[in-house]
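A.B. asks: Attaching a predicted model along with its sequence, questions to come.
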Amino acid sequence: MGLVAALLFGLGLQFGRWQERKAAEETPRVVAADERPLSKNDNTTSEASTIQVHVAGAVERPGVYELKNGARVNEAVALAGLLPDADPNALNLAAPLMDGQQVVVPRRGEVAAAGYTGLPGASAAGATTGGVKSGGKININTAGLAELDGLPGIGPTLAQRIIDYRNQKGPFRTIEDLQNVSGIGPSRFNEIKDLITVY
């Protein structure tokens, strides 16, 4: 009887190890910055099968993660693990990720970037403070509804349109791209162009 129990225990242990190995193979690995191979054709394209995103802020394992192209913010956050005081609901967890993006998970009580979760090169401070850059300009790629609403001529309806636009089309490349949002024409843009930025 003892031999049968030992045999069953051994088989169960082997099966558990096999499951762990399989799960590890399926989980996207953390990619160190100096580990990424460089080539002359290192341009990111929409056809790329994987993307790399930087997860920072209130997470257990901050770093660069490699995910499948088309992954969502919630997938990157789940891989990094949340700290007890994290506030993931301050982010748009359903937003699609792009290569080179930074996702900063705020702590409860911090002002988070609404709608968009960070851009290549965006600082953690810029992302967790809702996109106010030093110099007082509003980052239209990370600013929340209240900050956009505070701009001259931009009420809550237009502020929501800006957030919806960047969620659907991706980040603004230049401040002039803001004019692609319905309701923001040249005259309204001229009122706010000195108060906004992108990064």
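C.D. replies: Thanks, I have it. Numbering: from 1, shown residues only.
A.B. asks: contacts and neighbour counts: CA atoms only from here.
C.D. replies: OK.
A.B. asks: Spatially nearest residue to T197 (excluding sequence neighbours)?
C.D. replies: N139 (4.8 Å; CA to CA, 6 or more residues apart in numbering).
A.B. asks: Can you list the neighbours in contact with stretch 190-199?
C.D. replies: 119-122, 136-141, 151-153, 172-175 (CA atoms under 8 Å, 6 or more residues apart in numbering).
A.B. asks: run the last query once more with 6 Å
C.D. replies: With contacts defined as CA atoms under 6 Å, 6 or more residues apart in numbering, stretch 190-199 is touched by 122, 137-139.
A.B. asks: In contact with the residue nearest to T197, which residues?
C.D. replies: Counting by CA under 6 Å, 6+ apart, the residues that N139 touches are 131-132, 196-198.
A.B. asks: Mind putting these into a markdown table with neighbour count?
C.D. replies: Shown next, in a markdown table, are the contacts of N139 (neighbours: other CA atoms under 10 Å):
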| residue | neighbour count |
| --- | --- |
| G131 | 33 |
| V132 | 22 |
| I196 | 21 |
| T197 | 21 |
| V198 | 19 |
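A.B. asks: Tell me the one of those nearest F15?
C.D. replies: For the contacts of N139, the minimum distance to F15 (CA to CA) is 48.4 Å, reached by G131.
A.B. asks: pretty sure that closest one contacts T142?
C.D. replies: Yes. Using CA atoms under 6 Å, G131 makes contact with T142 at a distance of 4.9 Å.
A.B. asks: Use this one as the comparison:
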Amino acid sequence: MPVWLRLRCGLEPRTLAALAVVLVASGAFAAAHFWSARPHSVRAPDPVTEAARVRTPPPAAEGPGAAEPSNGPGPAAGPGGHVVVDVGGKVRRPGVRRLPSGARVTDALRAAGGVREGTDLTSLNRARVLVDGEQIVVGAVPGAPAPGGAGGTGTGGGGAGGGGSPPAQPVSLNTATAGQLETLPGVGPVLAQHIVDYRAQHGGFRSVDELREVNGIGDRRFADLRPLVGP
């Protein structure tokens, strides 16, 4: 730097060098800020295609081959959500059938190959929910004792309610259906259903004395039923 300039400004060389460094740094910072603030090109977003739309699940299949909606489990379901019933009488393929819980008598008849031609089903309640372990005898004579003793039920012929003759063998409270319970003296459709409901709610009868706790059974009726039933 010329001597005359240093004398005029009254600055020492060291001070001038520091000032020069500050000016250079300020210029570099201003250039970097200007460069970063310059406008940038922005890419437009891609249009939404049909594949990106949310697809609603297809409606359930309808028609003869579609499964009918279930009305919930029956009053007594077996392990694994199934019931095992014995279908006999005038059916094409009698035997033991395993059906989903909530299945009805008509489902058991279909699983057994259907009813033989000419069989009278007037007294058969095909809409009744199946109970695990029951026996369905199609075409049984009304009022006749069911085959198999206490374990069977003459569903095809219908049981006499309330005033029927007492069964030859004790009726099992844990396996008998409402139709079979109606063959007991003094037991009608309503009381038979109460017994079935109690069995389903409490997991079965552990003793005959629990029959006292069923709605509609007093001391006198219990005394009449005690020698005719078993757990």
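C.D. replies: Cool, the structure landed. Bear in mind that the values here come from a model prediction, so they are computed numbers and not experimental data.
A.B. asks: ok so, going back, going by distance to Y165 of the first structure, which of the contacts of N139 of the first structure wins?
C.D. replies: V198 (14.6 Å).
A.B. asks: can you pull out the helices in the first structure?
C.D. replies: 2-26, 73-80, 124-128, 145-149, 156-169, 186-192 (DSSP state H).
A.B. asks: Specify, as a residue range, where the longest strand along the first structure falls in the second structure.
C.D. replies: Assignment by DSSP state E gives strand 50-57 as the longest strand of the first structure. Using TM-score structural alignment, strand 50-57 of the first structure lines up with residues 82-89 of the second structure.
A.B. asks: Name the surrounding residues that touch the matching stretch.
C.D. replies: Contacts of stretch 82-89 of the second structure (CA under 6 Å, 6+ apart): 77, 94-101, 132-138.
A.B. asks: Residues contacting stretch 22-30 of the second structure, please?
C.D. replies: The contact list for stretch 22-30 of the second structure (CA under 6 Å, 6+ apart) is empty.
A.B. asks: which part of the first structure lines up with that stretch?
C.D. replies: By TM-score structural alignment, stretch 22-30 of the second structure lines up with nothing in the first structure.
A.B. asks: which residue is nearest the middle of the first structure?
C.D. replies: With distances taken as CA atoms, centre = their mean, the residue of the first structure nearest its centroid is V103 (3.2 Å).
A.B. asks: Please name the residues that touch the equivalent of it over in the second structure.
C.D. replies: Alignment note: V103 of the first structure maps to I136 in the second structure; criterion TM-score structural alignment. By CA under 6 Å, 6+ apart, the residues touching I136 of the second structure are 87, 153, 155.
A.B. asks: Map these onto the first structure and name those still in contact.
C.D. replies: On the basis of both residues aligned by TM-score structural alignment, their matches' CA atoms under 6 Å, what survives of the contacts of I136 of the second structure in the first structure is V87.
A.B. asks: from the contacts of I136 of the second structure, which would you call buried?
C.D. replies: 87, 153, 155 (16 or more other CA atoms under 10 Å).
A.B. asks: What is the nearest of those to A32 of the second structure?
C.D. replies: V87 (91.7 Å).
A.B. asks: How much space separates the closest one from G156 of the second structure?
C.D. replies: 10 Å (CA to CA, to the nearest Å).
A.B. asks: Please apply the same query to V137 of the second structure.
C.D. replies: 5 Å.
A.B. asks: My understanding was that G188 of the second structure contacts E182; is that so?
C.D. replies: Yes. Using CA under 6 Å, G188 of the second structure is in contact with E182, at 5.2 Å.
A.B. asks: and the two? which has more neighbours close in?
C.D. replies: Per other CA atoms under 10 Å, whichever of G188 of the second structure and E182 has more neighbours is E182, with 25 against 19.
A.B. asks: count of neighbours near G151 of the second structure?
C.D. replies: 21.
A.B. asks: What does it correspond to in the first structure?
C.D. replies: In the first structure, the residue matched to G151 of the second structure (TM-score structural alignment) is A122.
A.B. asks: how many neighbours does the closest residue to its match other than its chain neighbours have?
C.D. replies: The spatial neighbour of A122 of the first structure that comes closest, neighbours along the chain excluded (CA to CA, 6+ apart), is Y199 at 5.9 Å. When neighbours are defined as other CA under 10 Å, Y199 of the first structure has 20 of them.
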